[in-house]
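Colleague: take a look and give me a structure for this.
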Amino acid sequence: MTPILFYGVPAGCSFGSIVALEWLQIPYRLCRIDMLSEEIRSANYRRVNPVAETPSLLTSDGRLLSESMAILGHLAPHGVETGLAFAQGTAGFDRLNQMLAFLNTSLFGGFSPLWYAYEHELGDEAKAALQGFGAAQLEKAHADLAAMLGERPYLLGDKPTLADAYFYGIARWAEYHGVPDRASWPGLQGLFERLRDDPAVRFAEAIEKGEAAVSNGGFQGHVTLDEALGELRQAA
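Modeller: Coordinates of the predicted model:
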């Protein structure tokens, strides 16, 4: 079975998994899930992901995975030979997991109160409090990440890894919320700009926008949720 990534729009953190799949050059398909519609909360999608979130991955052997870190960990062995990931038991493997964990908790977590304030009807005082808290968390997360990056062109060295794919998918949210000003950390801004010009990132952006997208990887087209569920039933 060709894997299916269930990705969320608009602006889902599943973006990083699309970039990773493109970089890894393995066959995959996509299933588009509108996070602002009832589809993501439907009984059908909860068969894919019981907590009604994206991303989810239907693996080649018919299993379902959710959470970006689990999906990237599942895909990582395909990237060991190219340096996109590292063999288990090596220092690189530990560094990659450490970076992914930081991005998931500190960077993603900093945006969470901003998304909540954006998506919910709140009083002015409550909204301002959430936005202030999120902005402060993001300032710290970006400062810490800039210190980890140092003078390197990518998060873990001279070449991109799966951590950079995940970073871009989250870091771009600053454009939605107006904070933080990434230019305050030239190293991070440079990393963001390098990734923005990457063909896999441009492909993922076109996919999200529903535009014509040219894959340099193993993309084999979209399937509907019903089609994906049919394959899931057959694999059971």
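Colleague: C-alpha only now, for contacts and for neighbours.
Modeller: Fine.
Colleague: report how many residues lie close to residue 45.
Modeller: By other C-alpha atoms under 10 Å, the residues close to residue 45 number 21.
Colleague: now swap in residue 176 and tell me
Modeller: Residue 176 - counted by other C-alpha under 10 Å - has 11 other residues nearby.
Colleague: now name the helix or strand holding it.
Modeller: helix 174-177 (DSSP states H and E).
Colleague: to compare with the earlier structure, here is another sequence to fold:
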Amino acid sequence: MELVLFYGVPAGCSFGSIVALEWLGKPYRLSRVEMMEHPWNPLYAKINPQFQTPALLLESGETLTESMAILKHLAARNASANLGAAGGSMQDDRLTEMLAYLNTDFFSAFSPLWVAYEMEDLDDAQKALLRTIGQKGVVKGCTYLNGLLADREWLLGGGQRSIADAYLSGIGRWIQYHQLFDLEQEYPHLACYLQKLANDPAVIFATAIEKGEEPAGSGAFKGHITLDALRSRLA
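Modeller: Okay, here's the model as predicted:
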């Protein structure tokens, strides 16, 4: 019985959890959630009553929601993968600090942009205002991350990738998606870092998964499973 990650499409932040699972290398399954199709299967309330992704179904039948909790749980499953840090250490504190920043400040900067993109009843002036607000927040975040990556290979430094990098592989692509500015010109260190992530086999795998393809991946992925097929594990 494998872990099951419920991931949202299109362009969900759950992308980073797929990348982390590939880096982890332990057996897992995926369950696809089309976020724009409503209503969602009511059975999903047993996974997450807030009807959001990602969510992780454990072997015990317990579920975890929220990217930070899922990613830290995955990192703790295989210490030898070096995706996390020992609990109580300063390195773990720095990891939590970075995840919290990405999951709050940087993530929320895109919220006005998604509203402008998704709400069809807004007029052009309202959409323009939301894009202005969103761009201001994204610029602030990109400026910070670009400076951070000027002298380090990965977000936490030390030459070792972590679950924070996995998470940013998902939400970092939103920069180009919304076409706010020339990323390579304005933020070259961040652009180089994101390109390196885009070339990573796990990120290539997750991208193909989102597109509905059937990539090979690392071999840890054991296939998709539907929510209804998991009914007995949710009883």
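Colleague: TM-score of the superposition?
Modeller: TM-score of the superposed chains, computed with TM-score structural alignment, normalised by the length of the second structure, equals 0.94; 232 aligned residues with a C-alpha RMSD of 1.3 Å.
Colleague: contact partners of the helix holding residue 176 of the first structure?
Modeller: The contact list for helix 174-177 of the first structure, computed with C-alpha atoms under 8 Å, 6 or more residues apart in numbering, reads 114, 180-182.
Colleague: give me the number of residues near residue 178 of the first structure?
Modeller: If we define neighbours as other C-alpha under 10 Å, then residue 178 of the first structure has 10 of them.
Colleague: report the distance from the lengthiest helix in the first structure to the chain centre.
Modeller: Longest helix in the first structure by number of residues (criterion: DSSP state H): helix 124-149. How far helix 124-149 of the first structure lies from its chain's middle: 19 Å, per C-alpha atoms, centre = their mean, to the nearest Å.
Colleague: superpose on the second structure and give me the mean offset of the helix or strand following it.
Modeller: Counting by DSSP H and E, the next helix or strand C-terminal to helix 124-149 of the first structure is helix 162-171. Once the two models are superposed, helix 162-171 of the first structure sits on average 0.5 Å from its counterpart in the second structure (mean C-alpha distance after the TM-score superposition for the first structure).
Colleague: name the helices or strands packed onto helix 162-171 of the first structure?
Modeller: If you count contacts as 3 or more C-alpha pairs under 8 Å, 6 or more residues apart in numbering; DSSP states H and E, helix 162-171 of the first structure packs onto helix 15-24, helix 91-102, helix 186-196.
Colleague: redo that, cut-off 6 Å
Modeller: Under the contact criterion of 3 or more C-alpha pairs under 6 Å, 6 or more residues apart in numbering; DSSP states H and E, helix 162-171 of the first structure touches helix 15-24.
Colleague: where in the second structure does the helix it packs on fall?
Modeller: Using TM-score structural alignment, the residues of the second structure aligned to helix 15-24 of the first structure are 15-24.
Colleague: ok, residue 41 of the second structure - contacts?
Modeller: Contact criterion C-alpha atoms under 6 Å, 6 or more residues apart in numbering gives no residues in contact with residue 41 of the second structure.
Colleague: ok, back up a step: how close does the helix holding residue 176 of the first structure sit to the second structure?
Modeller: Mean deviation for helix 174-177 of the first structure: 1.7 Å (mean C-alpha distance after the TM-score superposition for the first structure).
Colleague: and that helix, how far out from the chain middle?
Modeller: Counting by C-alpha atoms, centre = their mean, helix 174-177 of the first structure comes out at 16 Å from the chain centroid.
Colleague: on that earlier part again, out of the contacts of helix 174-177 of the first structure, which are inside strands?
Modeller: Assigned to strands by DSSP state E, none of the contacts of helix 174-177 of the first structure qualify.
Colleague: among the residues you listed, which lie within helices?
Modeller: residue 114.
Colleague: list the buried residues for the helix holding residue 176 of the first structure?
Modeller: residue 174 (16 or more other C-alpha atoms under 10 Å).
Colleague: ditto for stretch 220-235 of the first structure
Modeller: 222-223, 225, 228-229, 232.
Colleague: whereabouts in the first structure does stretch 221-228 of the second structure align?
Modeller: Under TM-score structural alignment, the match for stretch 221-228 of the second structure is residues 219-226.
Colleague: hmm, who's touching the matching stretch?
Modeller: 27-31.
Colleague: list the contacts of the closest residue to residue 27 of the second structure other than its chain neighbours.
Modeller: With sequence-adjacent residues excluded and distances taken as C-alpha to C-alpha, 6 or more residues apart in numbering, residue 27 of the second structure is closest to residue 220, at 4.4 Å. Residue 220 of the second structure makes contacts with 25-27, as judged by C-alpha under 6 Å, 6+ apart.
Colleague: quick one: the aligned partner of residue 111 of the second structure in the first structure and residue 75 of the first structure, what's the gap?
Modeller: If you follow residue 111 of the second structure across to the first structure using TM-score structural alignment, you land on residue 112. According to C-alpha to C-alpha, to the nearest Å, residue 112 of the first structure stands 26 Å off from residue 75 of the first structure.
Colleague: what's around residue 2 of the second structure, how many residues?
Modeller: 14.
Colleague: likewise for residue 79 of the first structure?
Modeller: Neighbours of residue 79 of the first structure (other C-alpha under 10 Å): 20.
Colleague: so it touches residue 88, yeah?
Modeller: No: using C-alpha atoms under 6 Å, residue 79 of the first structure is not in contact with residue 88; the gap is 11.9 Å.
Colleague: hmm, back to that, quick check: end-to-end length of the match of stretch 221-228 of the second structure?
Modeller: Span of stretch 219-226 of the first structure from end to end, C-alpha to C-alpha: 19 Å.
Colleague: report how many residues lie close to the spatially closest residue to residue 138 of the second structure that is not a sequence neighbour.
Modeller: In this structure, residue 138 of the second structure finds its nearest non-sequential neighbour in residue 109, 5.4 Å apart by C-alpha to C-alpha, 6+ apart. Neighbours of residue 109 of the second structure under the rule other C-alpha under 10 Å: 20.
Colleague: residue contacts, residue 109 of the second structure?
Modeller: 134, 137-138 are the contacts of residue 109 of the second structure under C-alpha under 6 Å, 6+ apart.
Colleague: that concludes my questions; thank you for your assistance.
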